[in-house]
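In: Here is my input; please provide its structure:
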Amino acid sequence: MISSENYRGFSFYYKDNDIKYKEIFDEILSYDYTTIKVLRNIDDTKVSLISTKHGTFVYKVFAPKSKRSERFFKSFIKGDYYKNLIFETDRVRNEGLTFPNDFYFLAERKIFNYASLFIMLIEYVEGTELIDYPVIPEDIKSEIKSSMQKLHTLKMLSGDPHRGNFIVSESGVRIIDLSGKKCTAERKARDRIAMEKHLNIKNDIKDFGYYAVIYKNKLRRVIKKIKGKS
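Out: Alright, predicted model coming up:
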C-alpha cells in the first residue's frame, strides 16, 4: 500500500506506511548518505546508487527545465506520471509479480497538480545487466517473454524494453525503469515490437494495437518522405 501526506514541504508518497522511508528522505535532504556510483548525470536528471543507514538504493532526482508552461497545463489533463508509476508498481507487486523493481518513495514539490521537482527512492537490483550478454540465452528470453505477458495482463508497461533495462539476478530476470503511462493495446504492442527489435523475442500477438502501431509508423515514413521531397 502507498501512503501519502505532506512532509517537509513535499507531497510524499511512500510504501507500506514505513517510517524508514521518511528517515531516508531526511538523510537525503541533509546529505547524510554516501554516493557509491553515479549512474546518470544530465541537465535535468541525476541518478545515483547510494548507501544509507537503511541500506543501498537507487536515488533519482528529476527537475524538468524545458517546456514548463506546457507541462503545467498538461498536468491537469494527463495526470501525474511518477505518482501513477509508484502506485502501479505497488499494485502489480501486490498481485504477486516481483518482476519490476520496487519503488519505495516519491517526493514532489507541487503547485496544484504540477510538480517542478521529483525525488525518488527505487530498489537496487544486484545482478548482471542483459547488455553484458553477447548472446541472450533462450531460457532468459523465455522468462522475459512470460514475465512481460504477465505485466501486460496486469495492465502495466515497460515502455522501453531494451537490454539495459533487464537485470539477471539470483532470483531471476528483473526489469527496471518502467512506464507510468496508461496501459493501452497500442502501448503493449510497442513493448512487444521493441522486444523483438532489441531482444530478438518474437512477437506472436498481432492484434488491433499491433496493426495500429504498424499503420502509424508507415504513415510517419510517408509524411517524412513527402517533407523531404518538398
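In: make it CA atoms for all contacts and neighbour counts henceforth
Out: Fine.
In: can you give me the strands in this protein?
Out: For the chain, strands defined by DSSP state E occupy the ranges 2-7, 10-15, 34-41, 45-52, 55-62, 103-111, 114-123, 128-129, 166-169, 172-175.
In: Please give the structure of this sequence too, so both can be compared:
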Amino acid sequence: MVVSGLSVVIPVFNGACFVEEAVDSVLAQSAPPRALQVCLINDASTDGSDAVCRQLAQRHRAVEYVALPRNLGVAGARNEGIRRARHEYLAFLDQDDRWMADKLALQGAVFAERPDTSHVLGMQRFFLDGVSDYPSWCRGHWKEGPQPGYLLSALLIRTERFRQIGMLDEAYLYSDDVDWFARARQAGGTEVMLPDIVLDRRLHAHNASALAARASHELLHVIKAKLERHR
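Out: I've put the predicted structure just below:
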C-alpha cells in the first residue's frame, strides 16, 4: 500500500552531522507517500544544525524547517511538529537514526489489510558509529540482534489517532515516548509489531539514550501516572 499522505517529525538538537542522512532515509522509501511533509524542528541547536536544515529545506520541497527560539526539549520539539502535521498519517525519526527503505511499504500494508489498526511498529537494528563496542548504558540483549521497536521512530499512525491519544508530555525529558505508549495502550485499539526491521538505530558517544539511562526516576513517574489512570 502507498500511504496517501505522511507527515514526519524530526526533532533536531546539535545534530548537524546526522540529520541529512535521516532525511535522506525518509526521501528514499521504496513506496513513497503520495504527499510528504518532513518537519525539521531545530530545538535551539548551538552547532551547525541551522545551516544544514536550511539547506535541506531549500533542496527538498517536502522539507519544512522550523527554528525554535529557545530549547524546549525533545518532547516540546516533537509537539511543535505534531501541531504542524497536515497529512493523514504521522511518523517520527530521531536525527541520528535512519529508516529502512521499506518501512512505509511494510507498515502501510498493515493499514490496508487491517483498517481497524491503531498503530504499527517494527523491529529496530543497532549499529555502532565511532565506538568500538556497545556503550555501557545499552541493555545486554541488544547485542543479540534486532529488538522490538517500542519507540516513536519505529511508529506509523494516523495523525487523528495520535492526537486523540494526546500530545507528548513535555514534563518528561527522556521518557516522553514511554509515557505516550502507555497511554496509547490504555486507550485501546490494535497495536501491530512487525517482525521486519524498519529502523536502523545509531549507537554513538553522544546518544540521548545515554542520558535516559541516568534518568530512570522518570520511568517511575510514568508507572505512577499509569496506575493513577486505572483508578
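In: tm score of chain vs chain?
Out: For this chain pair, the superposition-based TM-score is 0.28 by TM-score structural alignment, normalised by the length of the first structure; 117 aligned residues with a CA RMSD of 6.1 Å.
In: of all the strands of the first structure, which lies closest to residue 225 of the first structure?
Out: Across the strands of the first structure, residue 225 of the first structure has its closest neighbour in strand 45-52 (34.3 Å, CA to CA).
In: What residues of the closest one count as buried?
Out: Buried residues in strand 45-52 of the first structure, counting neighbours by 16 or more other CA atoms under 10 Å, are found at 46-52.
In: Tell me the one of those nearest residue 14 of the first structure?
Out: Using CA to CA, the buried residues of strand 45-52 of the first structure come closest to residue 14 of the first structure at residue 52, 16.7 Å.
In: Let me know whether the closest one touches residue 25 as I believe.
Out: No - checked against CA atoms under 8 Å, the pair residue 52 of the first structure and residue 25 is beyond contact range at 10.0 Å.
In: What helices and strands are in contact with the biggest helix by length in the first structure?
Out: Across the first structure, the longest stretch assigned as helix under DSSP state H is helix 208-229. Packing contacts for helix 208-229 of the first structure, counted by 3 or more CA pairs under 8 Å, 6 or more residues apart in numbering; DSSP states H and E, involve helix 185-199.
In: in stretch 112-126 of the second structure, what's buried?
Out: Of the residues in stretch 112-126 of the second structure, 117-126 count as buried by neighbour count, 16+ other CA under 10 Å.
In: As CSV, the residues you listed with distance to residue 24 of the second structure and secondary structure would be great.
Out: CSV is the format used below for these (distance: CA to CA, whole Å; DSSP: H, G, I helix; E, B strand; the rest coil):
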residue, distance to residue 24 of the second structure, secondary structure
117, 28, strand
118, 27, strand
119, 24, strand
120, 22, strand
121, 20, strand
122, 20, strand
123, 20, strand
124, 18, strand
125, 18, strand
126, 18, strand
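In: For residue 120 of the first structure, give me its contacts.
Out: 59-61, 103-107 (CA atoms under 8 Å, 6 or more residues apart in numbering).
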